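Trainee: Here you go, sequence then predicted model.
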Amino acid sequence: METLNTNRNSVHKKLHPASERGHVNFGWLDSHHSFSFGQWYHPEKTNFGALRVLNDDIVEPSMGFGTHPHQNMEIVSIPLFGELAHKDSTGTNGIIRTGDVQIMSAGSGILHSEFNHSNEKKVNFLQIWILPKVAGIEPRYAQKTFTEAGRINKFQTVVSPIDEEAIWINQDAYFSLATLDPGKELSYAVHSPDQGIFAFLISGKLKVEDTVLERRDAVGYWGNDAYKFQAEVKSELLVIEVPMK
């Protein structure tokens, strides 16, 4: 971790290169872990504030995760390509498609399963876990489709506790997507001083403050009120803002 002194704050940075992610391949599942998960453990990669898990999962056709329990976790799924079939104990039974964002508040306890909906093509999705603000809430499910046009050269908020255009989360956490053209610059302002951002580059190449990211690299920053992004090539970006305490 680096501490960068500015005129206003001590800004902290933690780089997460794609090459340092955990990796497991079970045949039906090829997964890279940004944070300790399952059989992969790294003492310096257990969480980033309230962000506990970010898995980059590729699932073979017709394969997936059988019914299993969760409790007191906010679980977000973002398909990058392909489709997921989802079932859970709230009675939800549906398909999560590319362009959709899904959230499940496990709360007091939930059972669910996720499978590749296709019997021909793979599915690649980000599975993200956020520690909840309030424990033991009634389990809930939400899903929404977001257009790519809504994030061209700007941030599109897809998960938020306050934005009615986004899907709700039981935490002071915000997920924003952006697709930047070459040379385009954006600034992201955090919602409160004790929040940090985890910037995950889905594709392309861009600079976050003084840090250059390439495909699947990530960097965490906290201690400042805003952060600058500049794309070197066309880039797809996910920014997750979370409480650091």
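Mentor: Thanks, I have the structure now. All of these numbers come straight from a predicted model, not from anything done at the bench.
Trainee: switch to C-alpha atoms for all contacts and neighbour counts from now on
Mentor: Fine.
Trainee: Spit out the contact partners of the nearest residue in space to residue 200 that is not next to it in sequence.
Mentor: Among residues not flanking residue 200 along the chain, residue 218 sits closest, at 4.3 Å (Cα to Cα, 6 or more residues apart in numbering). Under the criterion of Cα atoms under 8 Å, 6 or more residues apart in numbering, the contact list for residue 218 reads 15-18, 198-201.
Trainee: Take this one as well and set it beside the first:
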Amino acid sequence: MIEIIRSSEHYHNEEDWLSTYWHFSFAHYQNPDKMNFGPLRVFNDDIIQPETGFDLHPHRDMEIVTYVIDGELEHRDNQGNHGIIQPGEIQSMTAGSGILQSEYNHSKEKLLRLLQMCIFANKRGLDPSWEQRRFDRAARLNRLLPVIVPENIKNGQALHIHQDAAIYVSSLTPGSRVEHKLAKDRKANVFVIEGKVKLNDNNSIETRDATKVENENRLSIQADGRPAELILLDLLEKYAVNNN
């Protein structure tokens, strides 16, 4: 089953410094029908004006993944971490027992667009941690590039999180196709960052559309007529949190 959520169906909040699309209930937007998808709790698509951003704010017991699409994101936290995240870079942060972070568009003129995803950690009270890595477009060209994998998976390139979830990014040229197998008891979330694609040959989605994929054993994704950028999350159908 493939459920399509059109861009117009996402909650959209517009402020003088921020334009944001929220896929799930978050902050002041409360919707009991949109609480999570498996362990995926937050999926936000943000455009931040120059010289503005989010002041220090708390997180806890979440694996937070940030993917910068355009512009540059400056990160600071109360653990002493500081970094500039550029387009194509992934940041992975374990909030664990508690962390305060700020996110800022330090450019004087360029907009910043980023995706931020919060995934429930598989254990509470972990030590907070932070890392980032750059992935060139060539590495994701016409393939699904794993950028986030579970902590027990050996992958020298991808970043790791404390949950049985994986995230892939892809840049497709017109007409190109990628395939992804879904194991039993797995589901997927596919989001089109830019462009237009067909899922399993008959489901057409385009910029800012998302899909919830369940009870499918494979996904075929083809760029439809023009280049496309997308992100795919492979998730547990059911998950548990270890309180010990």
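Mentor: Nice, thanks for sending it over. Because the structure is predicted, anything quoted here is derived from the model rather than measured.
Trainee: quick one: contacts for the residue sitting nearest the centre point of structure 2?
Mentor: For structure 2, residue 117 is the residue whose C-alpha lies nearest the centre (Cα atoms, centre = their mean; 4.3 Å). Applying Cα under 8 Å, 6+ apart, we find residue 117 of structure 2 in contact with 40-44, 64-66.
Trainee: any idea what it aligns with in structure 1?
Mentor: Matched to structure 1 by TM-score structural alignment, residue 117 of structure 2 sits across from residue 128.
Trainee: any idea how far its match is from residue 116 of structure 1?
Mentor: As defined by Cα to Cα, to the nearest Å, residue 128 of structure 1 lies at a distance of 17 Å from residue 116 of structure 1.
Trainee: one step back: after superposition, how close is the helix or strand where the match of residue 117 of structure 2 lies to structure 2?
Mentor: Following DSSP states H and E, one finds residue 128 of structure 1 within strand 123-130. Plainly put, strand 123-130 of structure 1 ends up 0.7 Å away from its match in structure 2 on average once the two are laid over each other (mean Cα distance after the TM-score superposition for structure 1).
Trainee: So which bit of structure 2 is the next helix or strand after that strand matched to?
Mentor: Of the helices and strands lying after strand 123-130 of structure 1 in sequence (DSSP H and E), the nearest is strand 140-145. Mapped onto structure 2 using TM-score structural alignment, strand 140-145 of structure 1 spans residues 129-134.
Trainee: how near is the counterpart of residue 92 of structure 1 in structure 2 to residue 125 of structure 2?
Mentor: Mapped onto structure 2 by TM-score structural alignment, residue 92 of structure 1 lines up with residue 81. For residue 81 of structure 2, the distance to residue 125 of structure 2 (Cα to Cα) stands at 19 Å.
Trainee: between these two, which one's more packed in?
Mentor: residue 125 (17 against 12; other Cα atoms under 10 Å).
Trainee: Show me which residues of stretch 121-138 of structure 1 are buried.
Mentor: Within stretch 121-138 of structure 1, the residues that qualify as buried are 122-133, 137, counting by 16 or more other Cα atoms under 10 Å.
Trainee: same thing with stretch 24-31 of structure 1?
Mentor: Using 16+ other Cα under 10 Å as the test for burial, stretch 24-31 of structure 1 gives 29, 31.
Trainee: Mind listing residues that contact it?
Mentor: Contacts to stretch 24-31 of structure 1, defined as Cα under 8 Å, 6+ apart, come from residues 23, 32, 55-60, 63-64.
Trainee: Which stretches in structure 2 count as helices?
Mentor: Applying DSSP state H to structure 2 gives helices spanning 137-140.
Trainee: what does residue 17 of structure 1 align to in structure 2?
Mentor: Alignment of residue 17 of structure 1 against structure 2 is given by TM-score structural alignment, with residue 6 as its counterpart.
Trainee: Name the nearest residue to its match, sequence neighbours excluded.
Mentor: Spatial nearest neighbour of residue 6 of structure 2, excluding adjacent residues (Cα to Cα, 6+ apart): residue 209 at 4.6 Å.
Trainee: same question, residue 182 of structure 1
Mentor: Distance criterion Cα to Cα, 6+ apart; nearest residue to residue 182 of structure 1, sequence neighbours excluded, is residue 233 at 4.3 Å.
Trainee: and what of residue 180 of structure 1?
Mentor: For residue 180 of structure 1, ignoring the flanking residues on the chain, the nearest one in space by Cα to Cα, 6+ apart is residue 153 at 4.7 Å.
Trainee: Surely the one you found is in contact with residue 182?
Mentor: No. Residue 153 of structure 1 sits out of contact with residue 182 when judged by Cα atoms under 8 Å, with a separation of 9.7 Å.
Trainee: Compare the two and say which is more crowded by neighbours.
Mentor: Between residue 153 of structure 1 and residue 182, counting by other Cα under 10 Å, residue 153 is the more crowded of the two (20 against 16).
Trainee: who touches the more buried one in this structure?
Mentor: 178-181, 184-186.
Trainee: What's the separation between it and residue 66 of structure 1?
Mentor: The spacing between residue 153 of structure 1 and residue 66 of structure 1, counted by Cα to Cα, is 38 Å.
Trainee: Report the spatially nearest residue to residue 4 of structure 1, omitting neighbours in sequence.
Mentor: Taking Cα to Cα, 6+ apart, and ignoring the residues beside it in sequence, residue 4 of structure 1 has residue 11 as its nearest neighbour in space, at 4.9 Å.
Trainee: And for residue 71 of structure 2?
Mentor: The spatially closest residue to residue 71 of structure 2, leaving aside those adjacent along the chain, is residue 112, at 4.4 Å (Cα to Cα, 6+ apart).
Trainee: Quick check: the one you found vs residue 102 of structure 2, distance?
Mentor: In this view, residue 112 of structure 2 and residue 102 of structure 2 are 15 Å apart by Cα to Cα.
Trainee: before we move on, the earlier item: from the contacts of stretch 24-31 of structure 1, which land in strands?
Mentor: With strands identified by DSSP state E, the entries of the contacts of stretch 24-31 of structure 1 that belong to them are 23, 32, 55-59, 64.
Trainee: Using a markdown table, lay out those residues together with neighbour count and distance to residue 106 of structure 1.
Mentor: Compiled in a markdown table, these are given as follows (neighbours: other Cα atoms under 10 Å; distance: Cα to Cα, whole Å):
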| residue | neighbour count | distance to residue 106 of structure 1 |
| --- | --- | --- |
| 23 | 16 | 26 |
| 32 | 23 | 23 |
| 55 | 21 | 18 |
| 56 | 22 | 20 |
| 57 | 20 | 20 |
| 58 | 23 | 23 |
| 59 | 23 | 22 |
| 64 | 19 | 19 |
